[in-house]
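**Student:** only geometry, no sequence info:
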């Protein structure tokens, strides 16, 4: 079906437009015209008073709706995430699995491969956060499964994944260069996280070739005036950097600082989990956050749209820019995909929401969900 979305505030990823119609045909953005110039053959949807923007993209989420893929990976957990996220306006996500036993890593890889044939279209692949982390910055990751990367092992994982492993969070300072070079050669996004790197170490690997940094401030050395550490190096070299904008994992003034320093390289993730009482990741919901049973802060209870809202209402970022942080910038990190913009020839993945940040509807490849 060819659809024309009219009478909405249109956020394209590059500009805000009023009194324009967004034309969708064959799953793609076909044109943007005046409301009065919609061609014949298009079904018109009047969205007066609503906002239309590129569908949101979450590159780090562990689970949803009581199914924790990140700890107990299976196809059902991926289906739950995909369905739930589409109802929230998130039209792209990387299913994330945390540090775990080799057997669980294999299960995550196998589930990712199997689900590819069943996916509705917003599932982007697998993100492994660990196990190649630094024990000093383990956070909620179990120490007994954290290890240094081995080239033979990571080769076996990548080969088993058959292209489904899209991103890895590692502590680069403890890895051999051949592991990093191999991941980079396979076009896997390498993100520095759960790292205790010094400032000097980080200058040596950020953008060389580590393209990204995972959940800024969390599981990193705090900024110190005599030992600057990883965060100032990120501010200096500006890799694509994710942040959990819930005011709990990171305070809003520190997000404001990060935005000032990183500009269009700062993007939003949820790092969201769900309640679980099995496996090694038993997340307990306290009413505003998730913790491990011992009280260690774990994943968030954010949605991507709530993260956008927080950036606008709590940090003072414009709505246009907050939406870019939730879609355009993570899409840029993905490379080679026509996502994150409402631009001719791009996938018609769209979120519609009101001025109170309540989700109205989602279009995936031009189809109303």
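**Tutor:** Happy to help now that I have it. As the structure is a prediction and not an experimental result, all values here were calculated from the model.

**Student:** contacts and neighbour counts: CA atoms only from here.
**Tutor:** Will do.

**Student:** scan the chain for its longest strand.
**Tutor:** strand 90-98 (DSSP state E).

**Student:** so which elements touch the helix or strand just after that strand?
**Tutor:** Scanning the chain past strand 90-98 towards its C-terminal end, the next helix or strand to appear is helix 102-116 (assignment: DSSP states H and E). For helix 102-116, the elements it packs on are helix 75-86, strand 123-129, helix 151-161, judged by 3 or more CA pairs under 8 Å, 6 or more residues apart in numbering; DSSP states H and E.

**Student:** buried set for the longest one?
**Tutor:** It stands for helix 75-86. Counting neighbours by 16 or more other CA atoms under 10 Å, one finds that the buried residues in helix 75-86 are 75, 77-83, 85-86.

**Student:** in CSV, list these along with distance to residue 179.
**Tutor:** What follows is those, written out as CSV (distance: CA to CA, whole Å):
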residue, distance to residue 179
75, 29
77, 30
78, 28
79, 32
80, 33
81, 30
82, 31
83, 35
85, 33
86, 35
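
**Student:** rewinding a little: which residues sit against the longest strand of the chain?
**Tutor:** Residues outside strand 90-98 that contact it (CA atoms under 8 Å, 6 or more residues apart in numbering) are 55-63, 69-71, 73, 78, 82, 85, 105, 108, 121-131, 141, 304, 349-351, 362, 364.

**Student:** and the comparison structure, right after this:
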């Protein structure tokens, strides 16, 4: 249940600028305004913080699991709720539970669960990310090769129908398994199409951008790399004219120098934003779990199949923000935008998410000066306090 309140006692980052000695006014789960000074209107409950900063809640577009649960293993509303609750203590206030390549039957179960989660207004649930099964075998990563297949008319229709049941539907596809015409029809139906797990070249990626693809999934990972005569999908992603690009900022999936090069090169339309690619381990002390019947081990900050293949990430969003700010050295404001505003923009939700502006959802994270999470609100309701 939402409350009418004002938050004072911390610096406020609204997504673009800082406000000092100001109050964030929230009514019925929505930001009403930021008021200069610490005097607040009568009748409002005052939440007085002891320093630190408040910022827009984080938006994570690739979350395979959390709280001991993988969406693939339990495609249900209960699992979606558990995943959302597991990520909230790390500042994530809106996320896309992500289904890794699976059977048509299990995919349909996940879509039905997403539709039900939308109806039940599960806190933090933004929609679904269907990562596969229409990928490239050459760049399969941890996806089960037995389940990877071309997109059919039935698959295309199911995606369009699924989009009507939830605020956001994102699908990762490879040009090897999907025709450009299908991408155009999906985009026209407001399905967000991302290129990933593909060995396609630069020209093909650009052709799919013209068809309607607007995103690249986990930049640098499971895609063709930059070469001297063939820039690959990585080159198309950072060329600046076509794609938003998700980045797993754990220092394992992408070398810090590669991150820095991409950030310097990426200009114009589309931004690089942070994703966790998190698995069931987040919020737990689990040492292993299974995906499509295969064991994944948690060791030294990474998750790997028994053959050493990376399988998602052992990463939460505030850790990614800290890594970008403290290790990569980007400004704190930009690290916060990479975790909130840019992913919201990438899926067309920046009018409501990624900002603390008039009319935006009161999705708020309270951070200490050393970037630990002290409190989290989703649509005005406090869901975590440290």
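**Tutor:** Nice, thanks for sending it over. Source: prediction; values computed, not measured.

**Student:** what is the burial count for the aligned partner of residue 69 of structure 1 in structure 2?
**Tutor:** Residue 69 of structure 1 maps onto residue 71 of structure 2 when the alignment is built from TM-score structural alignment. Number of residues near residue 71 of structure 2 (other CA atoms under 10 Å) recorded here: 27.

**Student:** residue 80 is in contact with residue 71 of structure 2, correct?
**Tutor:** Yes. Using CA atoms under 8 Å, residue 71 of structure 2 makes contact with residue 80 at a distance of 7.1 Å.

**Student:** could you grab the helix/strand/coil label for residue 185 of structure 2?
**Tutor:** Residue 185 of structure 2 falls in the helix class when you classify it by DSSP: H, G, I helix; E, B strand; the rest coil.

**Student:** tell me the spacing between the equivalent of it over in structure 1 and residue 189 of structure 1.
**Tutor:** Pairing criterion TM-score structural alignment: the partner of residue 185 of structure 2 within structure 1 is identified as residue 182. With the distance defined as CA to CA, to the nearest Å, residue 182 of structure 1 ends up 11 Å from residue 189 of structure 1.

**Student:** one more: residue 161 of structure 1?
**Tutor:** Computed with CA to CA, the distance linking residue 161 of structure 1 and residue 189 of structure 1 is 15 Å.

**Student:** quick one, helices of structure 2?
**Tutor:** Taking DSSP state H to define them, one finds helices in structure 2 at 77-87, 104-120, 153-163, 180-188, 202-211, 232-238, 256-265, 317-322, 332-339, 341-346.

**Student:** nearest to residue 299 of structure 2, out of these?
**Tutor:** Relative to residue 299 of structure 2, the nearest member of the helices of structure 2 by CA to CA is helix 317-322, separated by 17.0 Å.

**Student:** matching residues in structure 1 for that closest one?
**Tutor:** With TM-score structural alignment applied, helix 317-322 of structure 2 matches the range 304-309 in structure 1.

**Student:** what's the answer for stretch 40-57 of structure 2, then?
**Tutor:** Here stretch 40-57 of structure 2 aligns to structure 1 at residues 38-55, judged by TM-score structural alignment.

**Student:** which ones are touching residue 50 of structure 1?
**Tutor:** Residues in contact with residue 50 of structure 1 (CA under 8 Å, 6+ apart) are 8-9, 352-355.

**Student:** got TSV for those, with distance to residue 26 of structure 1 and neighbour count too?
**Tutor:** Formatted as TSV, the entries for the contacts of residue 50 of structure 1 read as follows, by distance: CA to CA, whole Å; neighbours: other CA atoms under 10 Å:
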residue	distance to residue 26 of structure 1	neighbour count
8	21	25
9	23	21
352	19	24
353	23	21
354	26	17
355	29	10
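
**Student:** for those, which one is nearest residue 178 of structure 1?
**Tutor:** Closest to residue 178 of structure 1, out of all of those and judged by CA to CA, is residue 352, at 44.7 Å.

**Student:** quick one: map the closest one onto structure 2.
**Tutor:** The alignment partner of residue 352 of structure 1 in structure 2, by TM-score structural alignment, is residue 366.

**Student:** now do the contacts for the closest residue to that match other than its chain neighbours.
**Tutor:** Spatial nearest neighbour of residue 366 of structure 2, chain neighbours left out: residue 54 (4.4 Å); criterion: CA to CA, 6 or more residues apart in numbering. Residues near residue 54 of structure 2 by CA under 8 Å, 6+ apart: 10-13, 364-367.

**Student:** nearest to residue 337 of structure 2, of those residues?
**Tutor:** Nearest to residue 337 of structure 2 out of the contacts of residue 54 of structure 2 is residue 13 (CA to CA; 9.9 Å).

**Student:** trace that closest one over to structure 1, please.
**Tutor:** Pairing criterion TM-score structural alignment: the partner of residue 13 of structure 2 within structure 1 is identified as residue 11.

**Student:** what is the burial count for that match?
**Tutor:** Using other CA under 10 Å: residue 11 of structure 1 sits among 21 other residues.

**Student:** now do the contacts for it.
**Tutor:** Listed by CA under 8 Å, 6+ apart, the contact set of residue 11 of structure 1 reads 17, 51-54, 320, 342.

**Student:** which one of those residues is nearest to residue 146 of structure 1?
**Tutor:** Nearest member of those to residue 146 of structure 1, counting by CA to CA, is residue 54, at 36.9 Å.

**Student:** is it true that the closest one touches residue 13?
**Tutor:** Yes. Taking CA under 8 Å as the definition, residue 54 of structure 1 is a contact partner of residue 13 at 7.0 Å.

**Student:** what about these two, which has more around it?
**Tutor:** Relative neighbour count places residue 54 above the other of residue 54 of structure 1 and residue 13, with 31 against 21, counting by other CA under 10 Å.

**Student:** please name the residues that touch the spatially closest residue to that one that is not a sequence neighbour.
**Tutor:** Once flanking residues are discounted, residue 54 of structure 1 sits nearest to residue 350: 4.7 Å by CA to CA, 6+ apart. With contacts defined as CA under 8 Å, 6+ apart, residue 350 of structure 1 is in contact with 52-56, 89, 91, 362-364, 366.

**Student:** and residue 254 of structure 2, by the same measure?
**Tutor:** With contacts defined as CA under 8 Å, 6+ apart, residue 254 of structure 2 is in contact with 220-221, 248.

**Student:** thinking again about what came up before, now the match of residue 13 of structure 2: how far from residue 144 of structure 1?
**Tutor:** Relative to residue 144 of structure 1, residue 11 of structure 1 is positioned 46 Å away (criterion: CA to CA).
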